[in-house]
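Colleague: coords below, sequence missing:
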């Protein structure tokens, strides 16, 4: 079995010593090549090249951003784009994820242990036993995502968090809470919600201030606590949507409180929840912050979302 280990050397939850231990462990189960990412987007090209060379499994050590890049490399490799019959999951290398970031939503949603040591043990057992799970992905225009995408408030909060991290701050639940409070107090699109959801064959939704798309549950974690506006979202189904019409401070605070204390049951006139969608388009009257899998990707006025079933095999 041939494997590629893609390592983000800036991953927050690992050290050089832990990476060495991981490499030795994986070498006991596979013919292993190790590559370190050098820039944003590098994991995409490494994973694509590995798929083209016939590698059996791509292992990532990093956070959700590294996983997202590797997934996009696999899904844009010639094997995925060949137009052959059957799902891409069986034409591509499998993916294995060793949690090394601050939150690791994708790995935890798969049921993997939070720590890299226990996560590595699960992956080694899966490699030796040939155990895997086939999952669906989401696609936003031409980019794939594993667990979430968003336009509006949540992406603006992620932008603030990334700016704070560039100034040396550590990613913590408290940083996200402070960033959300700062974004709300800035008057972000409260008076004129600019977004519309266009759903094929349905009436759609208008006057939306923020749109969160889930490919699985939970949406994210606040420390050990899952935050889960759509608990029925699943890797095995289409996409779920959680959107808010009203971004006034009182209404948004009420919804955030519901999410914090009654996870999975946000409600009210301002709340829109949609389940198991195959595709839809979000259109905005003005540019909106945009994120996929917790990475801020700039501003967009139109994004087409598609559910991609049976897209990938994951060792878990």
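Modeller: Nice, thanks for sending it over. Remember, predicted model here, so these are calculated numbers, not experimental data.

Colleague: can we go C-alpha only for contacts and neighbour counts from here?
Modeller: Noted.

Colleague: Can you show me the strands along the stretch 51-200 of the chain?
Modeller: Along the stretch 51-200 of the chain, counting by DSSP state E, counting those that start in this stretch, strands occupy 57-62, 94-99, 133-140, 143-145, 148-151, 195-198.

Colleague: Next, format those as JSON lines and append distance to residue 68 and mean neighbour count.
Modeller: Formatted as JSON lines, those follow (distance: least, CA to CA, whole Å; neighbours: other CA atoms under 10 Å):
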{"stretch": "strand 57-62", "distance to residue 68": "10", "mean neighbour count": "26"}
{"stretch": "strand 94-99", "distance to residue 68": "11", "mean neighbour count": "28"}
{"stretch": "strand 133-140", "distance to residue 68": "11", "mean neighbour count": "22"}
{"stretch": "strand 143-145", "distance to residue 68": "6", "mean neighbour count": "22"}
{"stretch": "strand 148-151", "distance to residue 68": "10", "mean neighbour count": "28"}
{"stretch": "strand 195-198", "distance to residue 68": "25", "mean neighbour count": "21"}
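
Colleague: Please render these as a markdown table that adds distance to residue 231 to the earlier fields.
Modeller: Formatted as a markdown table, the strands of the stretch 51-200 of the chain follow (distance: least, CA to CA, whole Å):
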| stretch | distance to residue 231 |
| --- | --- |
| strand 57-62 | 26 |
| strand 94-99 | 22 |
| strand 133-140 | 16 |
| strand 143-145 | 18 |
| strand 148-151 | 13 |
| strand 195-198 | 21 |
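
Colleague: what packs against whatever helix or strand residue 288 lives in?
Modeller: Following DSSP states H and E, one finds residue 288 within strand 279-292. On a contact count with 3 or more CA pairs under 8 Å, 6 or more residues apart in numbering; DSSP states H and E, strand 279-292 meets strand 148-151, helix 153-166, strand 195-198, strand 295-315.

Colleague: Pasting the second one now:
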């Protein structure tokens, strides 16, 4: 079996030792090529070339969720196919939502052991993914979440700090979420987002719109956060939204996001949908847009669709 190991050396918890351990372990059973990414989008280009070659059986991503997202978008450049290489993930970022949602350990060495065992046992699963289309960008696949509006604004603020040299930490996300919240007073009262689902009446006034392909939505350290508890890799997309973010409403919702009972956020200002095949989020003004924690600028409209059985993953 021929495999490509894509390593993001700038990922938060990816070290040279981790790369060497993983490469040595894989090389004992696979014909392995190891490539370190050198620029944004490099992992996508490497995975696209691997898929196009027809000779690579497995692409392994060592990095964070951004690296996984690039690899997935490269593999699916021409859409899903039974002939695509399988994907394997070794977590090397700060949060690693996709890997953890698959049930993998957050420790890269432990995850490597699970990967080797899965390869030996020929253990894999097929997962559904989300797809987002917006004007001015190529279609973008996402593995666990996308956001339009408030949460994407937080992601954008974090990316600005990362470009200035700060590390991506949970404390940085919390700090920027609080700052963004108090800086968005008008949008908290009257949301600019309209949800359009084929065959249904539009839902107007959303302040927050979070699209989930799986659950949990994210993690705070080891604490899972549940925006859409019913979301899974085997269904289409879920949507969590809010039509008001007053301080009282927000303080009520935060504990619900951390509640592992499976109930999820609730209340008269909460909008929740499960297993949506396709829908559109529209705003009269441009709003931030993100997929899998990657800020993609500001847009007026994004169309989403769920694609079942899109990719085979070694687990």
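Modeller: Nice, thanks for sending it over. For clarity, every value in this text was computed on a predicted model and none was experimentally measured.

Colleague: follow-up on the earlier one: which of the helices and strands packed on strand 279-292 of the first structure sits closest to residue 232 of the first structure?
Modeller: strand 148-151 (13.9 Å; CA to CA).

Colleague: Compare the helices and strands packed on strand 279-292 of the first structure and give me the one nearest residue 30 of the first structure.
Modeller: Nearest to residue 30 of the first structure, of all these, is strand 295-315, at 13.7 Å by CA to CA.

Colleague: packing partners for the closest one?
Modeller: Against strand 295-315 of the first structure (3+ CA pairs under 8 Å, 6+ apart) you get strand 94-99, helix 116-129, strand 133-140, helix 153-166, strand 279-292.

Colleague: and among these, the most buried is which?
Modeller: strand 94-99 (a mean of 28; mean count of other CA atoms under 10 Å).

Colleague: can you name the residues of the second structure that that strand overlays?
Modeller: Aligned by TM-score structural alignment, strand 94-99 of the first structure falls on residues 86-91 of the second structure.

Colleague: and the matching stretch, how far from the chain's centre?
Modeller: 14 Å (CA atoms, centre = their mean, to the nearest Å).

Colleague: That one against the first structure, how far on average?
Modeller: Stretch 86-91 of the second structure differs from its equivalent in the first structure by a mean of 0.3 Å after superposition (mean CA distance after the TM-score superposition for the first structure).

Colleague: ok, and what's touching that stretch?
Modeller: With contact meaning CA atoms under 8 Å, 6 or more residues apart in numbering, stretch 86-91 of the second structure is reached by 57-64, 68, 72, 99, 106-108, 111-112, 115, 311-315.

Colleague: make it 6 Å
Modeller: When contacts are defined by CA atoms under 6 Å, 6 or more residues apart in numbering, stretch 86-91 of the second structure is touched by residues 58, 59, 60, 61, 62, 63, 64, 108, 111, 312, 313, 314.

Colleague: The second one contacts residue 4, doesn't it?
Modeller: Yes. Proximity of residue 59 of the second structure to residue 4 meets the contact threshold set by CA atoms under 6 Å, at 4.8 Å.

Colleague: returning to that earlier point: got TSV for the helices and strands packed on strand 295-315 of the first structure, with distance to residue 304 of the first structure too?
Modeller: Formatted as TSV, those follow (distance: least, CA to CA, whole Å):
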stretch	distance to residue 304 of the first structure
strand 94-99	25
helix 116-129	34
strand 133-140	6
helix 153-166	16
strand 279-292	4
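
Colleague: Hmm, residue 296 of the second structure is touching residue 290, no?
Modeller: Yes. With contact defined as CA under 6 Å, residue 296 of the second structure counts as touching residue 290 (5.4 Å).

Colleague: so what sits against both of these two?
Modeller: Both residue 296 of the second structure and residue 290 lack any common contact, where contact means CA under 6 Å, 6+ apart.

Colleague: Please pull up the equivalent of residue 120 of the first structure in the second structure.
Modeller: By TM-score structural alignment, residue 120 of the first structure lines up with residue 112 in the second structure.

Colleague: From residue 95 of the second structure, how far out is that match?
Modeller: Look at residue 112 of the second structure and residue 95 of the second structure: by CA to CA, to the nearest Å, they are 17 Å apart.

Colleague: Ok, residue 303 of the second structure next?
Modeller: 26 Å.

Colleague: same check, this time on residue 293 of the second structure
Modeller: To residue 95 of the second structure, residue 293 of the second structure is 10 Å away according to CA to CA.

Colleague: the more surrounded of these two?
Modeller: Neighbour comparison, residue 293 of the second structure and residue 95: the larger count goes to residue 293, with 25 against 22 (by other CA atoms under 10 Å).

Colleague: Map that one across to the first structure for me.
Modeller: Aligned partner of residue 293 of the second structure by TM-score structural alignment: residue 294.

Colleague: With distance to residue 36 of the second structure added, can I get the contacts of stretch 86-91 of the second structure in CSV?
Modeller: Compiled in CSV, these are given as follows (distance: CA to CA, whole Å):
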residue, distance to residue 36 of the second structure
58, 16
59, 13
60, 12
61, 10
62, 9
63, 10
64, 14
108, 17
111, 19
312, 23
313, 21
314, 21
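
Colleague: Alright, that wraps it up for me.
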